[in-house]
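K.L.:
Generate a structure from the sequence data that follows.
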Amino acid sequence: MSWTLTAALSAAVLPPLALALALPAAPAAAQAPARQTASFETDRAGILAMAGNYKVRFDMQEATAWRGDYTPIDRKISGGYESVRVIEDSGRRIVLQHLLVVTIDGAAHVIKHWRQDWEYEPARVLGYDGQGAWTWKDVPEAQRKGAWSQTVWQVDDSPRYAGWGIWETVGGVRRWRSSWTWRPLARRDAVRGPVYDRYLSINRHQPTPTGWVHWQDNTKMGLFAGKLEPVVQEYVLNTYTRFDGYEVKAADDYWAATKGYWAAVRAEWDRVGAAKKGIRVAEEAQAGTVISARLLELADAVQAGKTAEAAAIAEARKLIDGATR
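P.N.:
Okay, the predicted model is just below:
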């Protein structure tokens, strides 16, 4: 598989940022009764239920302009097939890896997609600060009880965004809602060079009878005369519908061949995050981090038997350490 295809589906560009902004308090912080009655096992079941095989619909729409000189872009709808696998479950921590399966010239290709890590009652999360930087944000102690954090990672396992919140049932619908989270631009926006350069977002994950949905409320923000101002509101609804009618085996074969390599890559990002008190790495619009393409290319070489896993891991560690500061 060409790394250019993989890189094209990575998401982020790192804009300049004058201010380091901490994650605000969770919207559900005041809901003590819901927090007190939340079932740990029910929460776990909701997270684990996101694993499976899916037909995915991505529906993105800029709706409300917050500046008089801005015209919202046209709605964009796309889709694909995605396998979501549980790659870690230690009780209070669950890790889900997404694998996108696409068909090119009649053959199935796998693109290692995003990853979501869930942690119960976290003390801190790795939040986006802008300017190629993610730093540790303390979760206020009063907001930890019954809460789960969700940290989302990019295709090369570099960080993207993190927030926390509680699982609750309202009106008969189960959902998890995040705190306010800062996020770098997704590739779909970054490649256009828009006037906004980051998102301030709330995310919701909700099980459905046929799968689950990921709903995003994104305020697209820009720097104007050194001050952050809202530009436009975007609503994103990603719908995951259980479906086995695609090349599921291709996703599982890819993961079986590369999971050792990617475990080492995750461990190296974790080491850097701890040793350097966060992660600072340059990014580019087309491919995510400046090392993303090579990290993904190494995985493809391992799967194809062209590069030994140990050699690929050694190069990946060197790349990550050298690119971060």
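K.L.:
Please make it C-alpha for all contacts and neighbour counts, starting now.
P.N.:
Noted.
K.L.:
Neighbours of D138, how many?
P.N.:
By other Cα atoms under 10 Å, 14 other residues sit near D138.
K.L.:
which residue sits closest to it, ignoring its sequence neighbours?
P.N.:
Leaving aside its chain neighbours, D138 sits nearest to R124 (4.2 Å; criterion: Cα to Cα, 6 or more residues apart in numbering).
K.L.:
Point out the other helices and strands that the longest helix belonging to the chain packs with.
P.N.:
Taking DSSP state H as the criterion, the chain has its longest helix at helix 248-275. The contact analysis (3 or more Cα pairs under 8 Å, 6 or more residues apart in numbering; DSSP states H and E) places helix 248-275 against strand 93-104, strand 107-120, helix 292-304, helix 309-323.
K.L.:
Dump those to a markdown table, plus mean neighbour count and distance to H214.
P.N.:
A markdown table is the format used below for these (neighbours: other Cα atoms under 10 Å; distance: least, Cα to Cα, whole Å):
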| stretch | mean neighbour count | distance to H214 |
| --- | --- | --- |
| strand 93-104 | 19 | 13 |
| strand 107-120 | 21 | 12 |
| helix 292-304 | 21 | 25 |
| helix 309-323 | 16 | 30 |
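K.L.:
Including distance to K76, could the ones you listed go into JSON lines?
P.N.:
Below are the helices and strands packed on helix 248-275 laid out as JSON lines (distance: least, Cα to Cα, whole Å):
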{"stretch": "strand 93-104", "distance to K76": "19"}
{"stretch": "strand 107-120", "distance to K76": "19"}
{"stretch": "helix 292-304", "distance to K76": "25"}
{"stretch": "helix 309-323", "distance to K76": "33"}
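K.L.:
Could you also give me the structure for this next sequence, so I can compare it with the first?
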Amino acid sequence: MNFKNLLTGAFLAATCMGSYAQKSVKQDREAIKEMCGCFEVTFKYTETFAPEIDYEKHYDYNASALEWAELIKDEKDELSIQHLLVINDTTVIKHWRQDWLYENTKRYDFNHDNQWTFVEMPKNEVKGQWTQNVYQVDDSPRYSGSATWFHADGRHFWDDVASSPLPRREYSKRSDYNVMMRGNFVEITDEGWLHEQDNKKVIREDGKEDVLLVQEKGYNIYKKVADEKCKVAKEWWAANKEFWSKVRAKWSEVYGRDKDLSLEKEVEGQALFMKLFPMDTSASQGEIDKIIEEYVIEG
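P.N.:
Purely as a prediction, here's the structure:
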């Protein structure tokens, strides 16, 4: 093959790879957006294996909820979805948020005891990947992981392991472990989407290897229903979104410092969400910044 043919072959290969990458990113974005809408959610968890024979298994956890997931940012390399719980068709509670960032190099890994480690990943390690950043109800950090979306044989899924604080269903009830290693498997289904989990509840201390307390299997099943069922949540978000935009703006500034982060669990006997939730929606950026900064411990 002559030099001209070599160049032509290389150009065609690069073009095909570029077209495939564009197609894949488009499929990734479409899959992520499928997690938006109104869902009836079923939560199921059961502990499965403990290395110590005298470990006493905790009761299974089963719950259900109605949840609205609103797309609040839709950019080429970033999508953000705000989740809202609907209680008795009348009450709305701000729930978790998930941000998806394409080929993102910066994130915060949970360490333990309200501490997050700033991590900067090499570009070649995140090529083609999406980072999922999950946030608490007050938009403080929860957990983060980076992996590739797969689209094959009619399936669309993303799979990662991330270190996180105790889940909300246990953090006020248990103190026998302090880190959950989350095996996060997200798959888009015909009826909605599935968050399947293979979790490890571990005890983590500085300078020591993690100690496994027990393993756990979890299924969060999101079944899409008519958006009309979540009308009250859509209306609530329309009335409150500007306030929470200011909260996110402050957290973006904090995360943008690119430093390890520790947070106070309580200030004046109150967790952060207890101060933010009752605030007037017309609160200024300065008022919101002041409250959040009281909980931030850098380094």
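K.L.:
if we can go back for a sec, so where is the longest helix of the first structure in the second structure?
P.N.:
The aligned range for helix 248-275 of the first structure in the second structure is 230-257, by TM-score structural alignment.
K.L.:
buried residues in that stretch?
P.N.:
Buried residues in stretch 230-257 of the second structure, counted by 16 or more other Cα atoms under 10 Å: 230, 232-234, 237, 243-244, 246-247, 250-251, 254-255.
K.L.:
go on, stretch 69-79 of the first structure?
P.N.:
So, applying 16+ other Cα under 10 Å, stretch 69-79 of the first structure has no buried residues.
K.L.:
whereabouts in the second structure does it align?
P.N.:
By TM-score structural alignment, stretch 69-79 of the first structure lines up with residues 54-64 in the second structure.
K.L.:
starting at the chain centroid, how far to the matching stretch?
P.N.:
Chain-centre distance of stretch 54-64 of the second structure: 23 Å, with Cα atoms, centre = their mean, to the nearest Å.
K.L.:
what's the counterpart of R44 of the first structure in the second structure?
P.N.:
In the second structure, R44 of the first structure lines up with R29, judged by TM-score structural alignment.
K.L.:
still on that earlier bit, give me the next element, helix or strand, following the longest helix of the first structure.
P.N.:
strand 279-280 (DSSP states H and E).
K.L.:
Surely A282 of the first structure is in contact with T289?
P.N.:
Yes. With contact defined as Cα atoms under 8 Å, A282 of the first structure and T289 form a contacting pair (5.9 Å).
K.L.:
And these two? Which one has more around it.
P.N.:
T289 (28 against 17).
K.L.:
isn't the more buried one right up against V281?
P.N.:
Yes. The criterion here is Cα under 8 Å, and T289 of the first structure meets it with V281 at 6.8 Å.
K.L.:
Please identify the helix or strand for the alignment partner in the first structure of V137 of the second structure.
P.N.:
Aligning on TM-score structural alignment places V137 of the second structure opposite V155 in the first structure. Using DSSP H and E, no element contains V155 of the first structure; it sits outside every helix and strand.
K.L.:
can you confirm the match of R44 of the first structure is in a helix?
P.N.:
Yes. Assessed by DSSP: H, G, I helix; E, B strand; the rest coil, R29 of the second structure belongs to a helix.
K.L.:
Contact partners for Y120 of the first structure?
P.N.:
By Cα atoms under 8 Å, 6 or more residues apart in numbering, Y120 of the first structure lies in contact with R92, R93, G146, A147, W148, S149.
K.L.:
Next, give me the two most distant ones among the residues you listed.
P.N.:
Farthest-apart pair in the contacts of Y120 of the first structure is R93 and G146; separation 13.4 Å (Cα to Cα).
K.L.:
Out of the helices and strands packed on helix 248-275 of the first structure, flag the one nearest T64 of the first structure.
P.N.:
With Cα to Cα as the criterion, T64 of the first structure lies closest to strand 107-120 of these, at 27.7 Å.
K.L.:
could you give the angle of the closest one to strand 93-104?
P.N.:
Strand 107-120 of the first structure and strand 93-104 are oriented at 160 degrees to each other (axes from the mean of the first three to the mean of the last three Cα atoms, to 10 degrees).
K.L.:
any idea which helix or strand comes after strand 107-120 of the first structure?
P.N.:
strand 124-130.
K.L.:
Against which helices or strands is that following strand packed?
P.N.:
When contacts are defined as 3+ Cα pairs under 8 Å, 6+ apart, strand 124-130 of the first structure packs onto strand 133-138, strand 148-153, strand 159-165, strand 181-183.
K.L.:
Quick one: neighbours of M17 of the second structure, just the number.
P.N.:
Per other Cα under 10 Å, the neighbour tally for M17 of the second structure reads 12.
K.L.:
How about the secondary structure of it?
P.N.:
When classified by three-state DSSP, M17 of the second structure comes out as helix.
K.L.:
Spatially central residue for the second structure, please.
P.N.:
Against the mean C-alpha coordinate of the second structure, by Cα atoms, centre = their mean, the closest residue is V134 at 2.2 Å.
K.L.:
check contacts around the nearest residue to that one once chain neighbours are set aside.
P.N.:
Nearest non-adjacent residue to V134 of the second structure, counting by Cα to Cα, 6+ apart: Q98, 4.6 Å away. For Q98 of the second structure, the contacting residues are S80, I81, Q82, Q132, N133, V134, Y135, by Cα under 8 Å, 6+ apart.
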